[in-house]
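Engineer: would you be able to build a 3D model of this:
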Amino acid sequence: MPIKSKYSNQQIETILSEVGAIFQKHKAAPDLMLMIAGNIATNVVNQHVAESQRKKIAEQFAQALLASVEEKKD
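Structural biologist: Here you go, the predicted structure:
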């Protein structure tokens, strides 16, 4: 069953496009983009998630990332 987001695809795509434009402006290499994305995720978790929930949220985030990049098995 697909997960229903409370955010619209348009809102997500707009922000993603703006972030992508910043990466292009700075000619950021993929490893730098990933490092920045990781730092953003860490800062969000540390600043906006209760300490008692941080590990759980980080694990869920990591699992979602893995699920989004795994190859589909036929």
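Engineer: alpha carbons only for contacts and neighbour counts from here, please
Structural biologist: Fine.
Engineer: and the longest helix for this structure?
Structural biologist: Criterion DSSP state H: the longest helix present in the chain is helix 30-48.
Engineer: in the following helix or strand past it, which residues are buried?
Structural biologist: For helix 30-48, the following helix or strand on the C-terminal side (DSSP states H and E) is helix 54-69. Judged by neighbour count (16 or more other C-alpha atoms under 10 Å), helix 54-69 contains these buried residues: 54, 58.
Engineer: can you give me the offset of helix 54-69 from its chain's centre?
Structural biologist: Put simply, helix 54-69 sits 9 Å off its chain's centre (C-alpha atoms, centre = their mean, to the nearest Å).
Engineer: one more: stretch 26-37?
Structural biologist: That offset, for stretch 26-37, works out to 13 Å (C-alpha atoms, centre = their mean).
Engineer: here is the second sequence; please produce its structure so I can put it next to the first one:
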Amino acid sequence: MPQQSRYSNQEFEAAMQDIFDSLEKNNANRDLSLMVLGNVVSNIFVQQVPEGNREAMLNQFCDVLKRAVKGN
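Structural biologist: Model (predicted):
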């Protein structure tokens, strides 16, 4: 999903693989996986994004997610 990032592909792939491994280890099906990931994303927005920037960043995140799911 990242377009241009300050992180290397190796850093990104390693973090993503850790998340996939954790979900698999817990036998998380699609619904549980989406619930867990949704809560993680929500917590990141609440805890790490200043309230004044939150809505714009959330809209941008949702737009990127939509494009990624559509394959654009």
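Engineer: TM-score of the superposed pair?
Structural biologist: The TM-score (TM-score structural alignment, normalised by the length of the second structure) is 0.89; 70 aligned residues with a C-alpha RMSD of 1.2 Å.
Engineer: got the angle for the longest helix of the first structure vs helix 54-69?
Structural biologist: 150 degrees (axes from the mean of the first three to the mean of the last three C-alpha atoms, to 10 degrees).
Engineer: list of residues touching helix 30-48 of the first structure?
Structural biologist: For helix 30-48 of the first structure, contacts defined as C-alpha atoms under 8 Å, 6 or more residues apart in numbering pick out 23, 54, 57-58.
Engineer: tell me the two of the residues you listed that are most distant?
Structural biologist: Spatial extent of those (C-alpha to C-alpha) is set by the pair F23 and R54 at 27.6 Å.
Engineer: A62 of the first structure pairs with which position in the second structure?
Structural biologist: Alignment note (TM-score structural alignment): A62 of the first structure maps to C62 of the second structure.
Engineer: ok, that match to N9 of the second structure distance?
Structural biologist: 22 Å (C-alpha to C-alpha, to the nearest Å).
Engineer: still on that earlier bit, what about the longest helix of the first structure, how far off from the second structure?
Structural biologist: On superposition with the second structure, the mean distance recorded for helix 30-48 of the first structure (mean C-alpha distance after the TM-score superposition for the first structure) is 0.8 Å.
Engineer: who touches the strand or helix carrying E24 of the second structure?
Structural biologist: For E24 of the second structure, the enclosing helix or strand under DSSP H and E is helix 9-25. Outside of helix 9-25 of the second structure, the residues within contact range by C-alpha under 8 Å, 6+ apart are S33.
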